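*Asks:* Okay, sequence plus prediction incoming.
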Amino acid sequence: MSKISQDSAVTLHFTIKLKDGSIADSTHNMGKPAKFIIGDGSLSENFESCLIGLSVNDNKAIELKAEDAFGLPNPDNVHHMDRAKFVGDSEVEVGTIMAFSGPDGMEIPGIITEIVGDSVTVDFNHPLAGQDVTFEVEILEVE
């Protein structure tokens, strides 16, 4: 049985749990596992190092500090926008997550954190930035 090593293509199911035990995200909900290559930069090095050596059918709970999971909130990712820019049917209210066009044309999710008069504050940090999380992984395939 092959074990996970550098450059392995890994297929796995994961569930991300917050400190209070609530589930933030899970591939089980999406109905299909995640696939990535160790070393491709899609995961933090610390998280990858926790996966190295695991084999198919292994289950492991990996506790990650915020900086090794989704990073710490970056104040540069918080923007103030003119309320007039929000047009259409969508309700502009605190807590709403909206898609914005990034500089490269890709959509970036932003969460509205504050509305004062005509100024709308939008936070483009990952919703889990700054949070310690536990990844529960189930290894399905290693190539």
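*Replies:* Ah, there it is. Residues are numbered from 1 along each chain as shown.
*Asks:* Every contact and neighbour count from this point should use C-alpha atoms.
*Replies:* Fine.
*Asks:* so V10 makes contact with E48?
*Replies:* No: V10 lies out of contact with E48 (CA atoms under 8 Å); the separation is 10.7 Å.
*Asks:* Below is an additional structure, to be compared with the one above:
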Amino acid sequence: NIHRFRPHEIEPMVADQPDSLAAGLMLTFADAGNGELAGVVDRVEDEAVYVNFNHPLAGHNIVFDVHVITVENQ
């Protein structure tokens, strides 16, 4: 879920810190419903900025340690 943007579309978001536009920078976008959508800059090229909208834990193994307190019949 990586999207390509032109640099001029992203640069206003970091206008106060133009040197901060680099891989790993987290940006906030508005989705279609005007909610917040986080994206992380994947890479910056001369003609494109690639932003990854996957969940930060996507692709990672997650292990849960649980303790079952009770089981009830329905």
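*Replies:* On my side now, so go ahead. All values derive from a computational prediction rather than experimental measurement.
*Asks:* quick one: which of V10 and E48 of the first structure has more around it?
*Replies:* V10 (22 against 17; other CA atoms under 10 Å).
*Asks:* can you pull the buried residues of the biggest strand by length in the second structure?
*Replies:* In the second structure, taking DSSP state E as the definition, the longest strand is strand 36-44. Buried residues in strand 36-44 of the second structure, counted by 16 or more other CA atoms under 10 Å: A38, G39, V40, V41, D42, R43, V44.
*Asks:* Counterpart of the third one over in the first structure?
*Replies:* If you follow V40 of the second structure across to the first structure using TM-score structural alignment, you land on I111.
*Asks:* Contact partners for that match?
*Replies:* For I111 of the first structure, the contact set (CA atoms under 8 Å, 6 or more residues apart in numbering) comprises V94, G95, T96, I97, M98, V122, D123, F124, P127.
*Asks:* One more: R6 of the second structure?
*Replies:* E47, A48, V49 are the contacts of R6 of the second structure under CA under 8 Å, 6+ apart.
*Asks:* Please report how far the most far-flung residue of the first structure relative to its centre lies from H80 of the first structure.
*Replies:* The centre of the first structure is farthest from one residue, G117, which by CA atoms, centre = their mean lies 31.2 Å away. Separation of G117 of the first structure from H80 of the first structure (CA to CA, to the nearest Å): 12 Å.
*Asks:* ranges for the strands of the second structure?
*Replies:* Using DSSP E, strands in the second structure cover 2-5, 26-30, 36-44, 49-52.
*Asks:* Having no further points to raise, I will conclude here.
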